[in-house]
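J.: when you get a sec, could you give me coordinates for this:
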Amino acid sequence: MSESVPTRSNLAPGGGVPPTEHNHPDSAPSAPAVVLVKSWKAPIAFGIFALVSIILFVVFGRDGDSTFRLSTDVDLIQLPAVVLPTRPTGVVVAVLLVLLAVYSAWLVASSRKVRLWVMAVFAVIFLIGFLTWASAGQTIPIPGLLIGTVSLSVPLIFGALGGVISERVGVVNVAIEGQLLAGAFVSAVVASVTGNPYVGLVGAVIAGTLVSFVLAAFSIKYLVDQVIVGVVLNVLVTGLTSFLYSQVLTADPTLLNSPPRFQAVPIPLLSEIPIIGPTLFRQTLIVYLMYIAVAVVFFALFKTKWGLRVRAVGEHPQAADTVGIKVNLTRFWNVSLAGAIAGLGGAYFTLGSVGSFQKEMTAGAGYIALAAVIFGRWDPIRATLAALLFGFATNMQYVLGVIGSPVPSEFLLMLPYVVTIFAVAGLVGRVRGPAAAGKPYVSA
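T.: Down below sits the predicted model:
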């Protein structure tokens, strides 16, 4: 190891070596060394899943072949189906998962961090093994699985974007469920009466905004607890839409609950890309609006003055007020914007998916969107990926049920919620949201 050579810049006045902790009794102690805390969370989780894979894929392995179809019948480029022998594939997957679990344990023991790519590779390998085991002797349509994932994720992504904006500005938005449901109801009625889905889309935006107005008014102006207001709004909108559905919509469903739906609009060339094309580029207008919304919210939140003001108000409202930002006004209008975005997600239920309004049709999507906000660490891109994960878990439940998987139906029904709990509690763990979220601000 080389020694440091004293130079004029590091000599003490008079030419000597400057005093240090070792040669001067009155010198200040050096800064304490940073202690790296080892987290065994990832290795333990990997070990549990590796053990499950051994039990499921090896001990209770299934015979036969599992087929993965990669193209739809209308694809211009037809990819051959992938056929995997079920039991050998399960053994290989189990071995790989054990090796990754050991590797992650070695990383932690060596005071190194388990990188995100290790978790992603582990998750993909386990998923391949599980689908292979569950589809023994059957065929899984991969494009259908992915298309369904995107479709089920659209309301979650819109809701998560609204949640990110609202919480970034300092207001906890538990009312996403109510905003989605209000958007679904109003879009169905308006589009049915006018015969125009575009007008219904505008109605959904207005409905989501109105629900947010109530949330903003009570939580910002009257300083009511934001979580309580959100829960009350969810109950209020659920009860109101259920009553109107039973008493009004069912009386004349042809006039009030038969909205025209947006048709899929394939994008030339892009829609012909194998797997990706049918999944992303043969969608309806609302899905394309979702792509734009994710990009715009991410860019605006982190690259514009508006985003800087929003984040400042959510992190340190006193400092923002000091530099002239009107904290409560900023919160009010951005919570309203969040509701408008969530309202678009509600419109997807009636104008892009189901085609009519049904009682409580959001089925807790707003709460899963809120979980995606936390799982995504209040970042639009990460929250979108989290919403896609929950959508994938939900659609996998349907696909496995159709092919006659041996997985119990009760487990399939709870699969999306198990993934939600595991993702938020197991993968995210302890995270810090915007510092002022949930805290009302009263100007001095």
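
J.: contacts and neighbour counts: CA atoms only from here.
T.: Fine.

J.: ok, and for stretch 262-275, which residues are buried?
T.: Across stretch 262-275, burial judged by 16 or more other Cα atoms under 10 Å covers 262, 266, 271-275.

J.: those: which two are farthest apart?
T.: Greatest spacing in the buried residues of stretch 262-275, by Cα to Cα: Phe262 and Pro274 (23.9 Å).

J.: chain center to stretch 287-294, what's the gap?
T.: 14 Å (Cα atoms, centre = their mean, to the nearest Å).

J.: hmm, who's touching it?
T.: Stretch 287-294 has contacts (Cα atoms under 8 Å, 6 or more residues apart in numbering) with 154, 157-158, 161, 380-381, 384.

J.: thought Leu301 was touching Ala312?
T.: No. Using Cα atoms under 8 Å, Leu301 is not in contact with Ala312, being 10.9 Å away.

J.: to compare with the earlier structure, here is another sequence to fold:
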Amino acid sequence: MDSYALLIAATLNAGTILALAALGLLINEKAGVVNLGAEGIMLCAALAGFVTVVHTGSDWLGFAAGMAAGALMAAVLGVLVIWLNTNQYAAGLALSLFGGGFSAFAGIKYVQEKLPERPHFSIPVLGDIPVLGPALFRQHPLVYVAIALAVFLVWFLWRSRLGLVLRSVGESPESAHALGYRVRWIRFAAVVAGGSLCGLAGAYLIVVYTPLWVEGMVAGRGWIALALTTFATWRPARVLLGAYLFGGVTMLQFHLQGVGVEVATQFLAMLPYIATIAVLALISRNPAWIRANMPASLGRPFYPGS
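T.: Reported below is the predicted structural model:
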């Protein structure tokens, strides 16, 4: 039973990275902007968080540095695609490639660095419950922040005035502009907010999940987070569930190895990516369903004078 509690705990830990990044990308896409630069943003944010913790010893400053790096890179993307009207897909891919190259170059001297001893967290009383305590109540605070963020976004997007404005900008920016809303600034704010969450995901990856720096350590999680938004049909609660699903698939490989299952390690390592491809293939069989849930102006530039 203890092994299953550890599997659940590891699933929550791994899924939090995907949840934070995917919720950030969801905010971007609800405003009508596609951010294909998530992988590069997470890499640079991870490096920024790692360097900050190495030099200050503060995890929370590391998270702040990761969010700042993510927001800065997203702001650059926002200027390119919102004001200069560059192609969103090309600009996002360029940002992803830049982030991968820059983080590899700037992180060379930090490959051998180690972070201070990692703290352990436990909710009083609840953390001592057999099985459930180790599985659910001994997580890093950001695990619970990710869950609370998903709940908040459900309320924000469908119950608050600002959320309705954000959705209107993603559905029909021309109509929102005609009503007097500053479409470009709203999209820019959404892109920066989403980028900061991707940055937080990158910082969480390196400060909590794998506390060391290795080139390319995000290992495709940015792309999985991007796929999650489609998998979840742009719904925050489904994003959260999908993140834990993919986190569970990721950790299953280690669990199977731990219990002695005779499966090639290369196949087990492929599981998260096979699951991503399979899910997207199943969803793409019903394009009408995707169109019904996808923001109508996703990926389309907006020209205020038109």
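
J.: about what we covered before: give me the buried entries from the contacts of stretch 287-294 of structure 1.
T.: Buried, going by 16+ other Cα under 10 Å: 154, 157-158, 161, 380-381, 384, out of the contacts of stretch 287-294 of structure 1.

J.: can you pull the buried residues of stretch 130-144 of structure 2?
T.: Across stretch 130-144 of structure 2, burial judged by 16+ other Cα under 10 Å covers 131-140, 142-143.

J.: then stretch 286-305 of structure 1?
T.: 286-287, 290, 293-294, 297-298, 301.

J.: so it matches what in structure 2?
T.: Under TM-score structural alignment, stretch 286-305 of structure 1 corresponds to residues 142-161 of structure 2.

J.: roughly how far is the matching stretch from the heart of the chain?
T.: That offset, for stretch 142-161 of structure 2, works out to 14 Å (Cα atoms, centre = their mean).

J.: likewise for stretch 1-10 of structure 2?
T.: 24 Å.

J.: and the contacts of that stretch?
T.: Outside stretch 1-10 of structure 2, the residues touching it (Cα under 8 Å, 6+ apart) are 131-132, 134-136, 139, 248, 251-252, 255.

J.: just give me the closest of these to Gly101 of structure 2.
T.: Checking the contacts of stretch 1-10 of structure 2 one by one against Gly101 of structure 2 (Cα to Cα), the nearest turns out to be Met251, at 27.7 Å.

J.: could you find the counterpart of Ser58 of structure 2 in structure 1?
T.: By TM-score structural alignment, Ser58 of structure 2 lines up with Asn196.

J.: isn't its match up against Pro260?
T.: Yes. Asn196 of structure 1 is within contact range of Pro260, at 6.8 Å (criterion: Cα under 8 Å).

J.: of the two, who's got more company?
T.: Pro260 (20 against 16; other Cα atoms under 10 Å).

J.: confirm the more buried one sits in a strand?
T.: No. Assessed by DSSP: H, G, I helix; E, B strand; the rest coil, Pro260 of structure 1 does not belong to a strand; its assignment is coil.

J.: separation between it and Ala191 of structure 1?
T.: 7 Å (Cα to Cα, to the nearest Å).

J.: do Pro43 of structure 1 as well
T.: 52 Å.
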